[in-house]
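[1] I'd like to go over a predicted model; first the sequence, then the structure.
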Amino acid sequence: MGKKYYTIGMAGHIDHGKTTLTKALTSVDTDRLKEEKERSISIEPGFAPLYNDAEMEISVVDVPGHERFIRQMIAGVAGIDLVVLVVAADEGVMPQTKEHLDILALLGITQGIVVLTKISKVEEELRDLALEEVIDELKGTVFEGATILMADSLSGEGVERLKQIVITTLKGMASKSVRGDFRLPIDQVFTVKGQGTVVRGTVFEGTLDTGEEIIILPQGIHTKAKQIQAHHRKESSVFAGQRAAINLSGVDYKEIKRGNVLVTSTHFTVTNTIDVCLKVLRAVNHPIKQRMPIVAHVGTSEVMGKLVFFDRNKVDSESDDILCQIRLNETIVAKRGDRFILRRPTPMETIGGGWIIQPNGGKYKFGEETIALLQSERHGSPQERVLRLVEQYKCVDEGFIIREASITHKDLRDILEGEDQWIVFSQSNVTHMKIVDECVNSIEHILRGFHEEFPLLLGINIGELKQSLKRYSGALVDFAIEQKHWKRNNGFLSLEEFIPHLPPEWEKRCNQLITLMEADGTQVKDMEKYFHQVGIPEKWQSDFYHFFIQEKKIVSLDDKKSYSYQVFLKTVEELKEKTGERFDIADAKAALGLSRKYLIPFLEKLDKDGLTLRTEGIRKWIGTSIKG
């Protein structure tokens, strides 16, 4: 197994010690801005490396705790695997503690550790009261039953234990998938003198290599990863779950902003209408109305829009999921399963969140028909979800399917064994026969086009064919090739019925060229003179030359002279008849009457093709095949 990468988030109320605890864990002060230093509060998410060995790397994101910086908090926790909820023992659970808990739950973050900090400031009795309060507040939340620790960042008490529990917990968790297409939502953009534009973010999925082509969405700006860093270390690649800084080539930093997304594939959806499954918080202070303005947070993006219901006009407080739509004022990058947070722009409050069931929302009518459609999108059978993944990625491993389609291993086995159209390759890669047929048709199309453009060649190099079919894995292309009776010839592939041939418009001149060479016998001119004599342009000469060799029309003596195949064959037979088992240059010259200009290349061709073996000036006949 490869190395795993994780990011944990420090969340909690302002001044409860998140940044100090992060520093105690990592020796890094994540408050880097001048204003943060002056005011002793975090304004932007801060990042630091926590742990790194051969098996795993863990990064920390310290998010702002002040209510005015909730937008930065949401951007910071996007993509984290585990949260450390920080509660000061001298203050207990505060408003932002609760809001952070709500946001984390809505984002689908279920793994958490609670830390009571500043324990040196309170008596043991108050610590116990604070602990009881935390336990009570966690009841009914996804963090009920979470590990609760006590720590003091200044004295170091409990810090090492916290670190070890984080490491142990993450070792038991699956890491983000490196199999999907690369995606990094940007949370910071800046410029470095002499380097240019740099963006930072947590890699949601996939991998990126230095020098690889990148697309910045939703703008569609094409660039390259000029340099990659992870916590100030220069890296050749970066992987899902890892914090990364990417130095972009030829892009002005003013063209990019937080919320944009780096990808390496064109498969990602850019949209301004998303169908969603929404959960509204119970503690909402104001009614939620049809088409009310909202602020949507998806990944690291923050976009204004409106909320559209299809089965109601108002929500006061709701515990059940609501199937609805968000229409945004700007485009975002989204995919099924992405989490989002909704906030009211004024008065500002978090009203709910959930997950995206369809990133390409349509225009629907109010009523039960639309709700039924959204229910179908929301649930979909496990087989439909697996097929959707295979249609997108063409060939995926079983672990990736289980995570992305939200199904169990048993579900997947039932699907694969229940229909013979599913195909499983080595290393548990899965595809479907419809994808194989699609690949076969693509190969057929490429071969026909190649034969039309290059009728002289045996076929297309299989390596080049796979490069043209990058959207399919190499194993899938090999499997598809085996499905039809195509011809293989020394690493080249062609249609079964294809025979290399001269283009009709040049056939007469080429035949004339061979006739001229045969007439000249062993006293041939340079090949370019024959081409010139019959009027074949220079741009075609190399292709025709190799075709003549391939089809045994000529035999190349050196880079300038060739014999017609029949003349070469006749000359070899003549030399055999007029010499014994062994002969030297003088014997060959007497037998054939050739000058050294022709004789030496001819004899060396015999050696090269294994017809003769030369030892100290004497040649011995040893073979019979002519290689051309």
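    Great, that's in hand. Fair warning: this is a prediction, and the values are worked out from it, not measured in the lab.
[2] going by C-alpha atoms from here, please, whenever you check contacts or count neighbours.
    Fine.
[3] what comes up buried for the longest helix out of those in the chain?
    Residue-count comparison of every helix in the chain, with assignments taken from DSSP state H, identifies helix 433-453 as the longest. The neighbour-count check on helix 433-453 (16 or more other CA atoms under 10 Å) flags 435-436, 439-440, 443-444, 446-448, 451 as buried.
[4] check it against this one:
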Amino acid sequence: MTIDLGFAWLTLPDGREVSLIDVPGHEGFIKNMLAGVGGIDVALLVVAADEGAMPQTREHLAILDLLQVRSGVVALTKADLVDEEWLALVSEEIATLLQPTSLAGAPIVPVSAISGQGIAALLAHLQEATARAPERPDRGRPRLPVDRVFTLAGFGTIVTGTLIDGCFRPGQEVEILPRGLKARIRALQRHRQAISVAQPGERTALNLAGIAHQEVERGDVVTLPGLLQPTTLIDVRLRLLADAPRPLSHNALVDFYCGAQVVPATVRLLEDDELLPGKSTWAQLRLHQPTVVERHDRFIVRIPSPSLTIGGGEVLDAHPRYHRRRRSEVLHHLETLALGSPEAIILTHLEQPVRRMTGTTRLQWPAYEVAELARLSNLTQPVTQQALETLLTQRRVRRVGTYWFALNVWQALSEEALRLVRDYHLQFPLRSGLSKEEWRSRLHLPPRLAMEVFETLRSEGLLTEAGSAGLLRLPEFLPTFSAEQQRQVERLIQVFRENPFMPPTRGEAEALIGGELVNALLERGELVKMGDGTILFLREAYERAVALITSYLQEHGTITVAQARDLLGTTRKYVLPLLEHMDEQRITRRVGDLRVRLPQPAGT
């Protein structure tokens, strides 16, 4: 009796090779059956003519229907053991079973392994069914759900599976999820023949270097590094089988099967408190361990006790935010994901704040590059680009550098970005502007996106930089002193001029006119701070001191701290920070206890 997956291949009459996955038929091994059936394009449903449809046959057929396998053939085996009348009755029974499923109308072929009856017809029907099966799309995002892991002497770790999407080539670095392990493809095989590239839909064996076979198991997914992220929350369209033993309740515990993986999951029904047999609904599944799925993946759900298939459906969003129940906007969003055009699907992603996959922080301003949008929408990049261009002509999206925003999101972001700077000007009218880093942090923008947003606002004349200190200001803003503040500033400047090389310290200056006015004079450049900012010089005094010292150096070649002190008529307290500042500005260089003058660029 088959208890686990078996693998082989077959050459059809037209010369094409097809891969065969033999799955267990016994109801006790449905878990193994599901690990193999998830990657098939054509079903060969085997029913013994002398027994007819068994309970597991009905469950297998329900699973094929939930997975939407639309191309298939029924092999009615042991046809030589029954008479024509019985064969006709069993064929009619099977046709009736198929009628409400995705395999309705599939050919039913009586065959005998002993006499060879019907084998040629079966091959012909398989050839036709495989020709009808849709080709697997290549969206450039390869992933291989692992259904078998083993090791061979001289080769090391080998994993097999059906390649979904994208291509693999020897030499590529790959990532095994959800474990996050890295490996390299040493070689590829299909049907025990070495190949240079694995295509979507092909049964593929990967010889992996850099990883032990004990580190990989059935259900893991091989993909390219950084391409996919495991998830623990997914939005789905869920259908309960008509013969399910009871309604499915909100927060029910089920086993979730997708690809070759199975994980426990909690069902959050978003419309009602229970789902009746034969009905469908929008739901969120909370997966109890990180799982790799993508939009449009088909899945099966089973109840753990008694172990029974009760339903399945389609993944609509692999990385959604947490939804509150019975919200019309949530249901509309899910309906768009399920049935909408590429433009509608992309727009709903651009308009929906999302939960970051690495934590619970919500991205307040959803903005994506084309590749990420294509991945979220499960569309090819050309289709995604064309849809974005269409939305752009309709003035429903905005391109900001390499990022795309929904127009209403961009308008809200730009208004908030300008408001932050405007409020800063009102709060600190003497300061030149808000620091870029504080602005970025308060907007919750990643650095590269913040740069693109600023450049766009600057190009539109809405925001500008204040000097070279990384400050942002509104173009029309100019720090100005009130009449009283101007009088205070003039008094302080007079104090600085009275003792130009022994001026008040910062603390003394702030005691005279306040910290805000001192900061404003520093930002304007009227005061120059030395070292840690304790010592301040009036700009004109600083420039005069630099001129005196450089003139002395031109004549004598070197200068000591004591000589500089005597030259300026000041004390070590002031001259040492001044000389260190000149070193930082590359006007001078310290050599032991001496300073020498550095060559200056032309024009300085």
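    Cool, the structure landed. These numbers were taken from a predicted model, which means no experiment stands behind them.
[5] which one in structure 2 is aligned with residue 516 of structure 1?
    Correspondence of residue 516 of structure 1 to structure 2, assessed by TM-score structural alignment: none assigned.
[6] my bad, should have said residue 113 of structure 1
    For residue 113 of structure 1, the residue aligned by TM-score structural alignment is residue 73.
[7] and its match, how far from residue 45 of structure 2?
    For residue 73 of structure 2, the distance to residue 45 of structure 2 under the criterion CA to CA, to the nearest Å works out to 6 Å.
[8] settle it for me: which of these two has more neighbours?
    Counting neighbours by other CA atoms under 10 Å for residue 73 of structure 2 and for residue 45 shows that residue 73 has the greater number, 23 against 18.
[9] now find how far off-centre the helix or strand containing residue 457 of structure 2 is within its chain.
    Per DSSP states H and E: residue 457 of structure 2 is located in helix 447-459. For helix 447-459 of structure 2, the gap between its own C-alpha mean and the chain's C-alpha mean amounts to 21 Å (CA atoms, centre = their mean, to the nearest Å).
[10] and if you look at stretch 582-602 of structure 1?
    For stretch 582-602 of structure 1, the gap between its own C-alpha mean and the chain's C-alpha mean amounts to 62 Å (CA atoms, centre = their mean).
[11] corresponding residues in structure 2 for that stretch?
    By TM-score structural alignment, stretch 582-602 of structure 1 lines up with nothing in structure 2.
[12] buried set for that stretch?
    So, applying 16+ other CA under 10 Å, buried residues of stretch 582-602 of structure 1: 583-584, 588, 591, 598-602.
[13] could you dump the residues you listed to CSV with distance to residue 244 of structure 1?
    Written out in CSV, the entries for the buried residues of stretch 582-602 of structure 1 read as follows (distance: CA to CA, whole Å):
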residue, distance to residue 244 of structure 1
583, 71
584, 70
588, 72
591, 75
598, 65
599, 66
600, 63
601, 61
602, 63
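[14] which one of the buried residues of helix 433-453 of structure 1 is nearest residue 75 of structure 1?
    Nearest to residue 75 of structure 1 among the buried residues of helix 433-453 of structure 1, counting by CA to CA, is residue 435 at 37.2 Å.
[15] can you tell me the closest non-neighbouring residue to that closest one?
    With CA to CA, 6 or more residues apart in numbering as the measure, residue 394 is the residue that lies nearest to residue 435 of structure 1, at 6.4 Å, once sequence neighbours are left out.
[16] likewise residue 474 of structure 1?
    By the measure of CA to CA, 6+ apart, the closest residue to residue 474 of structure 1 outside its immediate chain neighbours is residue 466, 6.3 Å from it.
[17] the one you found against residue 477, yeah?
    Yes - the pair residue 466 of structure 1 / residue 477 is scored as a contact, 6.8 Å apart, by CA atoms under 8 Å.
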